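Peer 1: sequence-free structure coming up:
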């Protein structure tokens, strides 16, 4: 549209409360969060009771909330860490959006959940010259030998320029595949490939620019390297950790808008010493569930202790949902001993990840395993979220579909 017409239309558009038409390179975002039908579907599927009645009366308008964190963007239906997933998260009102950060062969930072997930999250296996650079090329399944289909392609196998040649797909693979095409067709049935055509991969710098333009905050996760460190001679873990936060400084992002994450306590302690402004709200992601068999009701499995974490400089702890929940004698979902101990030690909590188990009519999976006996319907997503918010007192929640957490936060008057 010619500039003179845009100017002429300005008074009319303002009078109507409309946003100016976007230029070709602008991002069109609604003034209010657009939630779609899912949050209301979840309310319809809840057990009858006061919470359902309260949420059923919540009709908006809905606004962005920092309680709502876009986990890998909006990974329930969009390829994770793609531009499209970040835009979807912002439009659903996520006040904070995540970029999992890893590095390429030439030490450039990009957004991927794992350093070595390109074979399941991108089309790399269909690009012959790049597939040839994978740590492990495609190997077909061999039922007679009991061998599943496999491949291993890492960001550290390719340069940034080569990374940018790829497109994003929904995470998944077919272990019974005998061809690359079959291998790539592994999206879980309860997700969708509808929005997975030519997803746009993001560098870390691009994610910062995009999320800034969307008016949201940032939660970058420093992913564990899957190659020996130092990498390529002198690229140490410390340089990697410093490089990630330096990007926010270079972009003029205040530390108060950044929730840096890591599953390594060493990374958090390093930031406490070298980047105290960022460390004030850095998130130590709970790693003990994997290596120590974390039991939310057995303090001997919480090593270091909550008090020791606090003393080391940890301000925010990020556990999986199951670690914060338990069942009481009546079979009701309540805060776990783990959650109570964390709060008693002065640690804030951010939980992960809502909407990641798929349909809950069979009790959910990993994320709900401590309360599985109390879950039998999709609507229990909101029941669990209510306990986490009101009884556990989480500061925010990661969600694969941020409309759900945005809806709840608005209905409960949370920021």
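Peer 2: Sure, I can see it. A quick note: this is a predicted structure, and the numbers were derived from the prediction, not measured.
Peer 1: make it CA atoms for all contacts and neighbour counts henceforth
Peer 2: Noted.
Peer 1: who are the neighbours in contact with the spatially most central residue of the chain?
Peer 2: Residue closest to the average C-alpha location in the chain (C-alpha atoms, centre = their mean): residue 71, at 1.8 Å. The contact partners of residue 71, by C-alpha atoms under 8 Å, 6 or more residues apart in numbering, come to 97, 98, 353, 398, 399, 400, 401, 402.
Peer 1: Between those, which sits nearest residue 115?
Peer 2: Comparing the contacts of residue 71 against residue 115 with C-alpha to C-alpha places residue 98 closest, at 15.6 Å.
Peer 1: Quick check: closest non-adjacent residue to the closest one.
Peer 2: residue 219 (4.7 Å; C-alpha to C-alpha, 6 or more residues apart in numbering).
Peer 1: name the element that neighbour belongs to?
Peer 2: strand 217-222 (DSSP states H and E).
Peer 1: neighbouring contacts of the helix or strand following that strand?
Peer 2: Counting by DSSP H and E, the next helix or strand C-terminal to strand 217-222 is helix 237-250. Applying C-alpha under 8 Å, 6+ apart, the external contacts of helix 237-250 come out as 101, 109, 205, 208, 222, 229, 230, 254, 255, 260, 267, 270.
Peer 1: of these, closest to residue 166?
Peer 2: Nearest member of those to residue 166, counting by C-alpha to C-alpha, is residue 109, at 15.3 Å.
Peer 1: residue contacts, that closest one?
Peer 2: Contacts of residue 109 by C-alpha under 8 Å, 6+ apart are 101, 102, 103, 203, 204, 205, 244.
Peer 1: try this one next to it:
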């Protein structure tokens, strides 16, 4: 039996492949079947041949692969199970989006006020009664959708930790709560969402540290007025995030702080420079009324100004980094300008989309004629890595980014 297959057979017994010190230090991981499914959708070209040649090789954790909210294509986002799935698929970096509770404790949640669609809070009457906006049924006669609004700041951290995380989604046509919370899109799955475990930020730090992966928390914009109860300011919120890493003994090199709020980035650069030097600015300039991805004069502040302020890493959505030219995916003017300014680029978020054959998708809007089949996921990934030169890519199914990175990139660190 060949050594690689013997090793895979004996993996549970602690077998390690012989090789470099770099690979010996990393656990074998399993990207799973999805990358091979996407591979079959590729045309018979050089990229397909290069990726097919990797199918039977061992796979290792890779920093190019970031678990966006864990692995929420199939696991309840920001749950222990979702994080573990991302790690098992080889994500070298995993994300905890950070919000705060009524008692000012940090928890992993994509938005402060999404508990009604990502947990079972509405099915718990004692907690549902605390929601900022209670459940309201749909009214088909006047076109009103069913609604609710439940925030982390409505409950304590203990109450949050007692919830069950579920797949993100609600049924806007629901007449009752039980139907309302059954809103998982058909292209995702509830198979692995049986009372998933929600995580505090400290829980996530402990898990990621124990598993040996890097951490990229996003400080979410508060959806309550700041300063919050008792004078809790935005600066306190930003500092508390860093303090929890310090308390856990996590080195700044292992943490990539994120925020859409430029003032958060400036705060970290000034007050926590060791963490701030690899803070990630999530670029939301595309929401500016006069923003044009092809005209640099509409990007305010400019790429050069961002770099001069101390920023080193910028993170735009996928579509800002590419465009179509002569039937091919090519780097955009935005991507070229960011690289010219000396900024590292992280892209978001791969595989957060319905099958591309279903039609237009926000993440692929700059590829209107090419994004017609799921093989484009791998084509886009290849352009981002080789031509744009991104440092890493967020994905809702990090097995795909792990597979690509192990096949065609380097040793896995940045």
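Peer 2: Yep, it's here. What you are looking at is a predicted structure, and each value in this text was computed from that prediction instead of being measured.
Peer 1: Please enumerate the strands of the stretch 301-414 of structure 2.
Peer 2: In the stretch 301-414 of structure 2, the strands defined using DSSP state E, counting those that start in this stretch lie at 313-315, 322-325, 328-331, 344-350, 392-395.
Peer 1: and the longest one, what does it pack onto?
Peer 2: Meaning strand 344-350 of structure 2. Under the contact definition 3 or more C-alpha pairs under 8 Å, 6 or more residues apart in numbering; DSSP states H and E, strand 344-350 of structure 2 sits against strand 313-315, helix 333-340, strand 392-395.
Peer 1: Where in structure 1 does that strand align, residue-wise?
Peer 2: Strand 344-350 of structure 2 corresponds to residues 348-354 in structure 1, going by TM-score structural alignment.
Peer 1: residues near residue 299 of structure 1, how many?
Peer 2: 15 (other C-alpha atoms under 10 Å).
Peer 1: circling back to that earlier point, the contacts of residue 109 of structure 1 in strands, which ones?
Peer 2: The strands, defined by DSSP state E, take in 101, 102, 103 from the contacts of residue 109 of structure 1.
Peer 1: What is the equivalent residue in structure 2 for the second one?
Peer 2: Residue 102 of structure 1 maps onto residue 99 in structure 2, with residues paired by TM-score structural alignment.
Peer 1: Mind putting the helices and strands packed on strand 344-350 of structure 2 into a markdown table with mean neighbour count and distance to residue 123 of structure 2?
Peer 2: Below are those laid out as a markdown table (neighbours: other C-alpha atoms under 10 Å; distance: least, C-alpha to C-alpha, whole Å):
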| stretch | mean neighbour count | distance to residue 123 of structure 2 |
| --- | --- | --- |
| strand 313-315 | 23 | 37 |
| helix 333-340 | 17 | 45 |
| strand 392-395 | 27 | 30 |
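Peer 1: Could you name the helices and strands sitting against the strand holding residue 219 of structure 1?
Peer 2: Applying 3+ C-alpha pairs under 8 Å, 6+ apart, one finds that strand 217-222 of structure 1 makes contact with strand 94-103, helix 204-213, strand 261-262.
Peer 1: which residue in structure 1 lines up with residue 71 of structure 2?
Peer 2: By TM-score structural alignment, residue 71 of structure 2 lines up with residue 74.
Peer 1: where's that match, which helix or strand?
Peer 2: Counting by DSSP H and E, residue 74 of structure 1 is part of no helix or strand.
Peer 1: follow-up on the earlier one: the residue nearest to residue 98 of structure 1: what's it in contact with?
Peer 2: So residue 219 of structure 1 contacts 96, 97, 98, 99, 258, 259, 260, 261 (C-alpha under 8 Å, 6+ apart).
Peer 1: For the residues you listed, pick the one with the most neighbours.
Peer 2: Busiest of the contacts of residue 219 of structure 1 [other C-alpha under 10 Å] is residue 97, holding 32 neighbours.
Peer 1: could you measure that residue against residue 273 of structure 1, distance?
Peer 2: Residue 97 of structure 1 is 26 Å from residue 273 of structure 1, where distance means C-alpha to C-alpha, to the nearest Å.
Peer 1: What residues in structure 1 pair up with stretch 116-124 of structure 2?
Peer 2: Taking TM-score structural alignment, stretch 116-124 of structure 2 hits residues 119-127 over in structure 1.
Peer 1: Between the helices and strands packed on strand 217-222 of structure 1, which one is closest to residue 347 of structure 1.
Peer 2: strand 261-262 (14.8 Å).
Peer 1: So which bit of structure 2 is the closest one matched to?
Peer 2: Against structure 2, strand 261-262 of structure 1 falls on residues 258-259 (TM-score structural alignment).
Peer 1: Also stretch 177-194 of structure 1?
Peer 2: Counting by TM-score structural alignment, stretch 177-194 of structure 1 corresponds to residues 174-191.
Peer 1: what sits up against that stretch?
Peer 2: In contact with stretch 174-191 of structure 2 (C-alpha under 8 Å, 6+ apart) are residues 73-75, 116-117, 120, 122-123, 135, 137-138, 146, 167-173, 354-355.
Peer 1: 10 Å instead, please
Peer 2: 72-76, 116-123, 135-140, 145-148, 166-173, 352-355 (C-alpha atoms under 10 Å, 6 or more residues apart in numbering).
Peer 1: first to last residue in the match of stretch 116-124 of structure 2, what's the distance?
Peer 2: 11 Å.
Peer 1: Same question for stretch 211-229 of structure 2.
Peer 2: End to end - C-alpha to C-alpha - stretch 211-229 of structure 2 spans 35 Å.
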